[in-house]
Every structure is written in C-alpha cells, then in structure tokens.
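Chemist: Below are the sequence and a predicted model for it; my questions follow.
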Amino acid sequence: MFTVTVNEEMLAKLRSMLEDEDEGTCVRLREYTLGGGCRSRIILGLALEEKDEDEDESVTVEDVTFIADGDFLLRYGRRFSLGLNEEKQVEVKALDSDN
C-alpha cells in the first residue's frame, strides 16, 4: 500500500475530472519526460486510467482512488503529496525520494 496526501481543493478538481470518465477510472501517479535531448527531465504527474489488477496498487482518499504500478513505487517511494502550485497546476511530490 502507498499513501497520498491531498488537499480538498485538489480532490475537488479530481472529482470534477472523473465525472466525465467511465466508472472504474482512477487517478494514476506516473512520470513524464519533459523536453528532449540533454535538457530533458522527468516530472511526476497524473493520468486518468483504469486499474491493472496485476500491476497496480491502489489507495482511496475520501472517494478518489489513486493507482501506481510497482515499478513507479520502487523508483519513487510509497508516500506522495498532491496539490496545486501558484499557477494552479498539478504538483506531485515523492516524499521518500531524492529524484
């Protein structure tokens, strides 16, 4: 099991996004590559996807279910914080990782 700390503003935004999705859609924690070449970097973000019962772990915060695959959790740890930055963009922080 992993943990996600998320504030009410972020939960409200996620609930709104999930309203338009099929039942069973969860919020996936994942990594993205930003940029290209030698200036590329990895950032953590979110996606809306269905859970893969064989590969994913899940945790529910209030009524929002978060998922992550085992490799992601090995790489970044098991504790995450979600929120909105000053520009109201999603910010995902791995609390157990130096990445």
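Modeler: Happy to help now that I have it.
Chemist: all contacts plus neighbour counts: C-alpha atoms, from now on.
Modeler: Will do.
Chemist: all strands for the protein, in order.
Modeler: 3-6, 25-34, 41-50, 56-61, 64-69, 79-84, 90-94 (DSSP state E).
Chemist: Please identify the deepest-packed of those strands.
Modeler: strand 64-69 (a mean of 21; mean count of other Cα atoms under 10 Å).
Chemist: between that one and strand 56-61, how many degrees?
Modeler: 160 degrees (axes from the mean of the first three to the mean of the last three Cα atoms, to 10 degrees).
Chemist: Please compare the first structure with the one that follows:
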Amino acid sequence: MFEVTVPEEMLEKLRDMLDDEESCVRLREYKTGGGCHSKIVLGLGIDELDEDEDERVQVEDVPFIAEKDFLLKHGRKYTLSFSDKKEVVLTPAGE
C-alpha cells in the first residue's frame, strides 16, 4: 500500500472531479518541454483502476491509484499541495 497526504480543500475539489464510481485519481508522470529542455514532473489524472498494474489507496472517500512501476521509481509516500498559483503539486515524501 502507498500513502498520500491530501489537504481537505483539495479532497473537496477531487470529489467534484470524480464523475462515477469507477473513476480514481491517478498519480502519474508528465513530460514537459521538448528536446534537451524536457523534464519529468509528477501530477494527477483521472482514470480507472487496472487491477493487474495498479495499487489503490483510499484517502477519506477519494480513491487514489498508481502503477506499481511508478511506485517503485518514485517511492510509496506522497504529499499533495497547492502552489502559489493554485496549481496542484505532487511531491514524493521520502521513506
């Protein structure tokens, strides 16, 4: 099992985004930029659980999922927060 620490304000927004019982909040990587200026950032998406590839954890009533390979690469503890610009920030919390 992995852990996600989420402020209540963000949980409320995530609840509004989940449109059905099958939807979960996915922890994922995004590639930004291009060429030698590209970088990987961590973020969120809305997706359905793949029972073979994903692990799932419930934070209050919000389901979070992550691919097993993602957890091996980035760790098993995460913190969600808002940036100064109110953007979502997903940070590995270390172990």
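Modeler: Sure thing, it's come through. Quick caveat, the model's predicted, so the values are computed rather than measured.
Chemist: Work out the TM-score between the chains.
Modeler: The TM-score (TM-score structural alignment, normalised by the length of structure 2) is 0.96; 95 aligned residues with a Cα RMSD of 1.1 Å.
Chemist: on that earlier part again, how about the strands of structure 1 in JSON lines, adding distance to residue 16 of structure 1?
Modeler: Putting these into JSON lines (distance: least, Cα to Cα, whole Å) gives the following:
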{"stretch": "strand 3-6", "distance to residue 16 of structure 1": "15"}
{"stretch": "strand 25-34", "distance to residue 16 of structure 1": "12"}
{"stretch": "strand 41-50", "distance to residue 16 of structure 1": "12"}
{"stretch": "strand 56-61", "distance to residue 16 of structure 1": "15"}
{"stretch": "strand 64-69", "distance to residue 16 of structure 1": "11"}
{"stretch": "strand 79-84", "distance to residue 16 of structure 1": "15"}
{"stretch": "strand 90-94", "distance to residue 16 of structure 1": "14"}
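Chemist: Near residue 49 of structure 2, how many residues? Count them for me, please.
Modeler: The tally of other residues near residue 49 of structure 2 (other Cα atoms under 10 Å) stands at 20.
Chemist: Cheers, nothing more for now.
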